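J.: Below are the sequence and a predicted model for it; my questions follow.
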Amino acid sequence: MAIDTTSSAQPTGLRDAKKQETRQLISDHATRLFITQGFERTTIAEIATAARVAKKTVTNYFPRKEDLALDHQDAFIASLAHTVADRRPGESALAALRRAFADATAAADPVAGFCGPAFARMIADSPTLSTCLRGLHDLREHALAQALATAVGAPQDDITVRTAAGLLGTVHRILFQRIQDLTLADRPNDEIAETVDTEASLAFDLLEPSLGHYAIV
């Protein structure tokens, strides 16, 4: 948490709003620098100077440099698990995930991979960010396994749970990369959405025989 220099009598809502403004300011300047000169070559000191804050303020809000670039990571990790936990009555885990992916694609959701050519290129050009992204995919699959285990009342290390999470996670990983590849090819979002929507249907269809009735509410 950043050092709060506001009065202790100041309303909590206002303090929180100012913290969020500072966090967004730092994130925006970091993204601009990462895209302009590359993630690896940009320093925390440069980001602090651009945002007109202390280096300590930057690291208070973003403990790791990667956190400045991938600031949707919490939502990304939790996305599949939340979809399974919130699935509709009578809906399988696969059906819920399939529906949620179609919605995310239609909305060009950044969490699904729609981030724009400059941002996608920044990630692709950075070994650090590419490695970090692979780790986020792993964490997302782990969270999905936890949600599936809860849904079917089985241990998380159950082979069926782990296999289901692996299959579902892999399809989402492949589709995410597909969106990134098409973005790097400078395809517009509407074209990417149309292409990936068709390909996602084919990918999810492959899982229907084994997972079509798995974890139905």
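T.: Looks like it came in fine. Numbering: from 1, shown residues only.

J.: rest of the way, CA atoms for contacts and neighbours
T.: Fine.

J.: secondary structure element for the closest residue in space to Met122 that isn't next to it in sequence?
T.: Nearest residue to Met122, sequence neighbours excluded (Cα to Cα, 6 or more residues apart in numbering): Ile35, at 5.7 Å. Using DSSP states H and E, Ile35 maps to helix 12-37.

J.: same question, Arg140
T.: Assessed by DSSP H and E, Arg140 sits inside helix 127-152.

J.: Which elements pack onto that helix?
T.: Under the contact criterion of 3 or more Cα pairs under 8 Å, 6 or more residues apart in numbering; DSSP states H and E, helix 127-152 touches helix 65-69, helix 73-85, helix 117-124, helix 159-184.

J.: could I get these as a markdown table with distance to Ala147 and mean neighbour count?
T.: A markdown table is the format used below for those (distance: least, Cα to Cα, whole Å; neighbours: other Cα atoms under 10 Å):
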| stretch | distance to Ala147 | mean neighbour count |
| --- | --- | --- |
| helix 65-69 | 25 | 20 |
| helix 73-85 | 5 | 19 |
| helix 117-124 | 29 | 18 |
| helix 159-184 | 9 | 19 |
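
J.: can I get the ones you listed in TSV with distance to His213?
T.: Formatted as TSV, the helices and strands packed on helix 127-152 follow (distance: least, Cα to Cα, whole Å):
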stretch	distance to His213
helix 65-69	37
helix 73-85	13
helix 117-124	36
helix 159-184	12
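
J.: out of the ones you listed, which comes closest to Cys132?
T.: helix 65-69 (7.4 Å; Cα to Cα).

J.: residues in contact with that closest one?
T.: Contacts to helix 65-69, defined as Cα atoms under 8 Å, 6 or more residues apart in numbering, come from residues Ser27, Ala30, Thr31, Phe34, Ile44, Phe62, Gln73, Thr128, Leu129, Cys132.

J.: okay, now the one to match up with it:
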Amino acid sequence: MTDTPGLRERKKQRTRTAISEAAIALFLDRGFDRVSVAEIAEAAEVSKRTLFAYFPAKEDLVVHRFADHETEAARVVRARPPGTAPLDALRAHFLDALGRRDPFTGLNDSPAVRDLYRMLLATPALVARLGRFRTAAERGLAEALCETADASPLPARLAAAQLVAVHWVLTLDNAEALTAGQSADARHPAAREAAERAFALLARGLGDLS
């Protein structure tokens, strides 16, 4: 019996997840730079060829965990209620995510998330790879602003760059605080205050974006 498209996709997703989990377990145990692709493939029980089919670069094995968030800002802007400015929608979304301890805000102190951020912050190759992630997020957000906020390409790109950069600064500040030993609950008031200040500063420069 031939697999249906849906079943094939689920199998691919399970394989992708298994490879990523095996890789991250090794990275956290021994360090990103001390684990080879061959060792990851062996741990995940796949060939190197299969591994590279799912993850073209070693860094992608980690950044994959952020993949669902690459288009998050664009989705928030497109789904905002009528009459809501993009900046207001993104501000409300980030504050809500802080309250939910969303790992993408850096405000999550579960050991798995904390250790992942600790590795990210300590590994130059992963920091560099996150730069490509940010570029894709900026591009998607700029497109959403052009489509829904009547923004021309250059202002949309500049606004998107600022918005994505602020998100990452806030996230990494939270992650650094938690990897230094602070709890998410203790950090939350300062994280919320920092977010409010950051979005207020953005509002001064992006106030015309509606």
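T.: All right, it came through fine. Because the structure is a prediction, the values reported are computed rather than measured.

J.: before we move on, back to that, between the helices and strands packed on helix 127-152 of the first structure, which one is nearest to Phe204 of the first structure?
T.: Taking Cα to Cα, helix 159-184 is the member of those nearest to Phe204 of the first structure, at 7.4 Å.

J.: Find the centremost residue of the second structure, please.
T.: Closest to where the C-alpha atoms of the second structure average out (Cα atoms, centre = their mean) is Phe66, at 3.9 Å.

J.: Ala194 of the second structure versus that residue, what's the distance?
T.: 22 Å (Cα to Cα, to the nearest Å).

J.: for Asp115 of the second structure, same thing?
T.: The gap separating Asp115 of the second structure from Ala194 of the second structure is 23 Å, by Cα to Cα.

J.: same question, Ser183 of the second structure
T.: Going from Ser183 of the second structure to Ala194 of the second structure by Cα to Cα gives 16 Å.

J.: What's Ala23 of the second structure aligned with over in the first structure?
T.: The criterion is TM-score structural alignment: under it, Ala23 of the second structure has Ala30 as its aligned partner in the first structure.

J.: what separates that match from Ile192 of the first structure, distance-wise?
T.: 27 Å.

J.: neighbour-wise, which of these two wins?
T.: Ala30 (25 against 21; other Cα atoms under 10 Å).

J.: what's the helix or strand for the nearest residue to the more buried one once chain neighbours are set aside?
T.: Nearest non-adjacent residue to Ala30 of the first structure, counting by Cα to Cα, 6+ apart: Ile47, 5.5 Å away. Assigned by DSSP H and E, Ile47 of the first structure belongs to helix 44-51.

J.: The second structure: matching residues for that helix?
T.: Against the second structure, helix 44-51 of the first structure falls on residues 37-44 (TM-score structural alignment).

J.: which parts of that stretch are buried?
T.: Ile40, Ala41, Ala43, Ala44 (16 or more other Cα atoms under 10 Å).

J.: post-alignment, it versus the first structure, mean distance?
T.: By mean Cα distance after the TM-score superposition for the first structure, the fitted stretch 37-44 of the second structure averages 0.8 Å away from its aligned residues in the first structure.

J.: and the angle for the helix holding Arg140 of the first structure with helix 73-85?
T.: 20 degrees (axes from the mean of the first three to the mean of the last three Cα atoms, to 10 degrees).

J.: Hey, what's the angle from helix 127-152 of the first structure to helix 159-184? Just curious.
T.: Using the same axes, to 10 degrees: helix 127-152 of the first structure against helix 159-184 is 140 degrees.

J.: residue range for helix 127-152 of the first structure in the second structure?
T.: Using TM-score structural alignment, helix 127-152 of the first structure corresponds to residues 124-149 of the second structure.

J.: how distant is stretch 168-176 of the first structure from the center of its chain?
T.: Chain-centre distance of stretch 168-176 of the first structure: 12 Å, with Cα atoms, centre = their mean, to the nearest Å.

J.: what span of the second structure lines up against it?
T.: Counting by TM-score structural alignment, stretch 168-176 of the first structure corresponds to 163-171 in the second structure.

J.: With stretch 191-201 of the first structure instead?
T.: Mapped onto the second structure using TM-score structural alignment, stretch 191-201 of the first structure covers residues 186-196.
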